[in-house]
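Novice: this one's sequence-less:
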């Protein structure tokens, strides 16, 4: 068959509308591949590409046939062989190259990696030696990702030669390379064998045998990853490293700081080995006397060595196989407990919580060993409650963790049920004022109630109280009746004072002093009030929030009215509505008088399509952030941020001022003299703008809920609608958002610029603790420049 005819058949076979059977297509392409004798000249390649564009060959990958993919990769590789990287990275081929580098098929990705060529790949390797950490780190990450799918790339003779030269640049570069090599070697057994065959692992071994103890210590830190693989364990034994490191534990010169640090590194390494269930730790321990040496370390007078030894015993004993091994050491741990203080005591309690928390199969064996350790500890309930009340956070939290470990077991719940002192402590919410401690107690009670036998074991009252505790959430605060009564009483007295002043003709308490309500002036309406417009004789215009008359019969509504007025009347900021007065109208309705904004609310602007320019949108949004920043600095959360509560006041042509209004749901979460704020309660706000934690029926950080609402408002301004209707699992769009959050690929945000997307994802983090604060948003470069 002539070459021209064969090329015509190739074009026909790859044509999208071709009816040629797949088997025949593969045959034609295999014949064509065999005619391309390597090395293909650049003239041949250009001639082929002039009649058969590269896209034609790449289209064949969409058929997802292994044989077709293999032959296409062979053809493309031969055709592109003569071209340099600059040609391959041209606009014509760049999209194919990027697609190939991210393709799931290993052959297609290999093809693209080969196209990148040594010219670029070797530059990536040499970037590991950069003095600046950022580019070096990026190069390391890229090389690691490449080796996950194409392990031979970094192990070619040229690449290995360059890497070995870089080892001599500096200590920093050397350990940067070792870090990469260890990661690669730990990724699979095949990768480990490749690393070993290049000699790079043996270079690393020399560092472990260095006379410089600090170098040795850094090398030991890197060993943790490699020891997690079966090949790694074999290699460690073959290189006699376990024996060498175990012997260092016999060094009694603990006054030498470096010796102490190296011993601690080795003990940590041993702990990580023992924690890994895949490692034959019992065999290693028997062979090298590891546990005997750890027992000797428990007698150390050096707190650092003692602490890390106790911690490593906890890691080894965190599963049943390890617990069986370290169980003989548990009595020594319990003997140490009375004499420990500070961080040593905290770590000892953490280790006991790990050992007692084991519940692997067979359960009867786990229960037997954990109960014996519990009895040896002999600190329930008095000792453990005493430690849980300590001012030191580490000891208190470790004690609570130990309580939870006890609650995992049937025997543990029985001990708890028999102790009225313990149950009283656990159910008393006043014993822990710190949020972390409150969360731990809540988790302990959840663990108890979720045990299948808890209802039968606990007293009826205790069980019911536990159920109530869970329903109320971890941060529930019982209402203080006296304070609440006094608060409502004070509000009642204040409002009666206003009413009395109107009855004795105090004109200063009548709405009429501000003029006459304008006819047909309804500016807004809500569940408890309507907003109207009033104008005085000087033609000053005010907005008036007129509360419904039946508010007099509802104490909670009265409290809400007073709260709104007291909060809003003391605020003074350009982006907060100015509250003027609280008065009564001629129908004896309470009225809050406010400044009037002629521009209407933001909701109307969005609905009417007035927000055309991105500059205007960003300007209004920054004003919203500045208003919220002012509120949060004062310890006030709005809790109902939405476009309807954001008013716009035109200042001059093309300039507008945004003002936050309606403080009916506002909450003071921190008084000015307080360093720490409190959590808020209650579901409030408008559903599309409410943060997910507000729906949870638990206490929440109200200022962080404001951040979420502000982000939804910005989405509305940019997208002319909310990104999802409700931040609950029942909303399919919110479920999609959660699923795509870590990848940051929510479809609704794809049309936005990168800066806006990043900001929205940071403000709409489902975890309020990791969510941006208002100050974080204001610090963004592009926001600061608005």
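Specialist: Arrived safely, thanks for sending. On a predicted model such as this, the values are computed, not experimentally measured, just so you know.

Novice: From here on, just use CA atoms for contacts and neighbour counts.
Specialist: Fine.

Novice: The stretch 451-600 of the chain: strands as residue ranges?
Specialist: 516-517, 524-525, 529-535, 541-547, 579-584, 590-595 (DSSP state E, counting those that start in this stretch).

Novice: now the ones you listed in a markdown table, with distance to residue 487 and mean neighbour count?
Specialist: As requested, the strands of the stretch 451-600 of the chain are arranged in a markdown table below (distance: least, Cα to Cα, whole Å; neighbours: other Cα atoms under 10 Å):
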| stretch | distance to residue 487 | mean neighbour count |
| --- | --- | --- |
| strand 516-517 | 33 | 16 |
| strand 524-525 | 28 | 13 |
| strand 529-535 | 22 | 20 |
| strand 541-547 | 20 | 23 |
| strand 579-584 | 18 | 21 |
| strand 590-595 | 19 | 22 |
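
Novice: Could you point out the longest helix of this protein?
Specialist: helix 481-503 (DSSP state H).

Novice: quick one, what contacts residue 77?
Specialist: 111, 114-115 (Cα atoms under 8 Å, 6 or more residues apart in numbering).

Novice: here comes the other one, which I'd like you to weigh against the first:
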């Protein structure tokens, strides 16, 4: 039987003589090497191969006309490169081969190469080296890759580079901006990718925003927003959502009158499907605006009144989008107070009581957002009033929904239970009301949820109930409180996936 060392030597010799072998033989050698790299002597095999076979040799396999050779080489390269640092990359001939990897038609080879280049982020010096390297231009080119996950990975990497001050300046130098502009002109898909990238970079800092603005990138989004191409206009609205996440970005949209245009979109005729899409895009935008800006919009443009009117829409998509957006707005103290003071919560309740199906599900999800707002005297009053308005007996109503055959409905109810556990009045209902026994028996019954996600949701409810009651002023100081605490704690200690087993009794006949 041959030793691991002799087997490795045999693989090394085969690799060094690969120019004399057929694609099938090369694929076989690479397959055996891949297995050896994962074996118990993997670390020693890696070092032996890296010492004897130049890494560029493996990259040359990527130029093969045989896809099986390319695939096998990619697998081996991924394993060998685990031991390679960015210093190894820049101090060898690998840079040129990495550019080859980035241009590979096979997504997994391109992703493998990107993963290695990302090692530069571990060190400021390495990051600067990449910025000044032609390799960085190759990374930008990958944003135009036809494979969406690959293009997204490249864009994510460029955003991380932009978080470095030197990287930010490099992105906006004349040559790099020209490269991005050229990329965006190839087709509408790439145009939006570049716009989305620059929108994300603009959010990094005020300096980044001003560089994006001065480069003309943000104004190009404004131009696209006013175009006749519906998809581009919708994509522009998506970009505006990102831009508006900072005060500087919001002021830009206000200055360019985009905010007013989006307000006007809320009144579009819903008989046209294009108008519905634009309208829903505008509704979503206002659901992402910060509370301070939203309050201003509510005062200057009667935004809440307009959203309340949209709750009465006959168009299902418009109604559902509005319900969800109200949940986003009411997920903060300031937003919930604003909804309550404007009577919009009452409009929401009217929809909740009259709804079914998808609209009811959206209402349940928004309720969980309202209930999840941290307690304060004013918020507790608002949440208690909302809770009491749902039904004469809210807890039994929720319990009946938690037995729904639809997992989305059950999970929405679990989310509501988690959110309500923050509030003492709700915990009183859970633990000490007429309905508490039925509630606890249901929540602690592990047999009602079969899926992994369902079991995790139930566990999160139990954990939230225990944690919030444990940290409250009253603790467990009531008759039966200690027993409730022990039941919850037992469930938590057993974990979300515990399975109760019955003791088996063997009966022997005599």
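Specialist: Nice, thanks for sending it over. Being a predicted model, the structure only gives us computed values, none of them experimental.

Novice: What's the TM-score once they're superposed?
Specialist: After superposition, the two chains reach a TM-score (TM-score structural alignment, normalised by the length of the second structure) of 0.69; 389 aligned residues with a Cα RMSD of 3.1 Å.

Novice: related to what we said a few turns ago, out of the strands of the stretch 451-600 of the first structure, which is closest to residue 156 of the first structure?
Specialist: Closest to residue 156 of the first structure of the strands of the stretch 451-600 of the first structure, according to Cα to Cα: strand 524-525, at 73.2 Å.

Novice: From what I see, residue 225 of the first structure and residue 180 are in contact.
Specialist: No: Residue 225 of the first structure is beyond contact range of residue 180, at 10.9 Å (criterion: Cα atoms under 8 Å).

Novice: before we move on, back to that, which of the contacts of residue 77 of the first structure has the largest number of neighbours?
Specialist: The most crowded member of the contacts of residue 77 of the first structure, judged by other Cα atoms under 10 Å, is residue 115 (22 neighbours).

Novice: In which helix or strand does that residue reside?
Specialist: Using DSSP states H and E, residue 115 of the first structure maps to helix 106-126.

Novice: Tell me where the stretch 351-500 of the second structure has helices.
Specialist: Secondary structure of the stretch 351-500 of the second structure (DSSP state H, counting those that start in this stretch): helices at 357-371, 377-390, 394-401, 407-420, 424-432, 436-443, 452-470, 481-494.

Novice: circling back to that earlier point, which residues does the helix holding residue 115 of the first structure contact?
Specialist: 69-70, 73, 76-77, 80-81, 84-85, 88, 97-98, 100-103, 139-140, 143, 149-150, 159, 162-163, 166.

Novice: got a list of what residue 123 of the second structure touches?
Specialist: Residues near residue 123 of the second structure by Cα under 8 Å, 6+ apart: none.

Novice: Against residue 204 of the second structure, how distant is it?
Specialist: Distance from residue 123 of the second structure to residue 204 of the second structure, counting by Cα to Cα, to the nearest Å: 20 Å.

Novice: before we move on, what about residue 145 of the second structure?
Specialist: In terms of Cα to Cα, residue 145 of the second structure sits 25 Å off from residue 204 of the second structure.

Novice: what do you get for residue 107 of the second structure?
Specialist: Taken as Cα to Cα, the span from residue 107 of the second structure to residue 204 of the second structure is 28 Å.

Novice: Please apply the same query to residue 404 of the second structure.
Specialist: Taking Cα to Cα, one finds residue 404 of the second structure at 43 Å from residue 204 of the second structure.

Novice: Compare the two (neighbour count), which wins?
Specialist: Neighbours per residue (other Cα under 10 Å) separate residue 404 of the second structure from residue 204, with residue 204 holding more: 17 against 13.

Novice: Aligned counterpart of that one in the first structure, please.
Specialist: Residue 204 of the second structure is assigned residue 187 in the first structure as its aligned equivalent, the criterion being TM-score structural alignment.

Novice: next one: residue 382 of the second structure
Specialist: By TM-score structural alignment, residue 382 of the second structure lines up with residue 369.

Novice: Residue 220 of the second structure now?
Specialist: In the first structure, residue 220 of the second structure lands on residue 203 (TM-score structural alignment).

Novice: before we move on, back to that, can you list the helices of the stretch 351-500 of the second structure in CSV and add distance to residue 344 of the second structure and mean neighbour count?
Specialist: Shown next, in CSV, are those (distance: least, Cα to Cα, whole Å; neighbours: other Cα under 10 Å):
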stretch, distance to residue 344 of the second structure, mean neighbour count
helix 357-371, 13, 22
helix 377-390, 12, 15
helix 394-401, 21, 16
helix 407-420, 20, 22
helix 424-432, 23, 18
helix 436-443, 31, 16
helix 452-470, 29, 19
helix 481-494, 37, 14
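
Novice: Having no further points to raise, I will conclude here.
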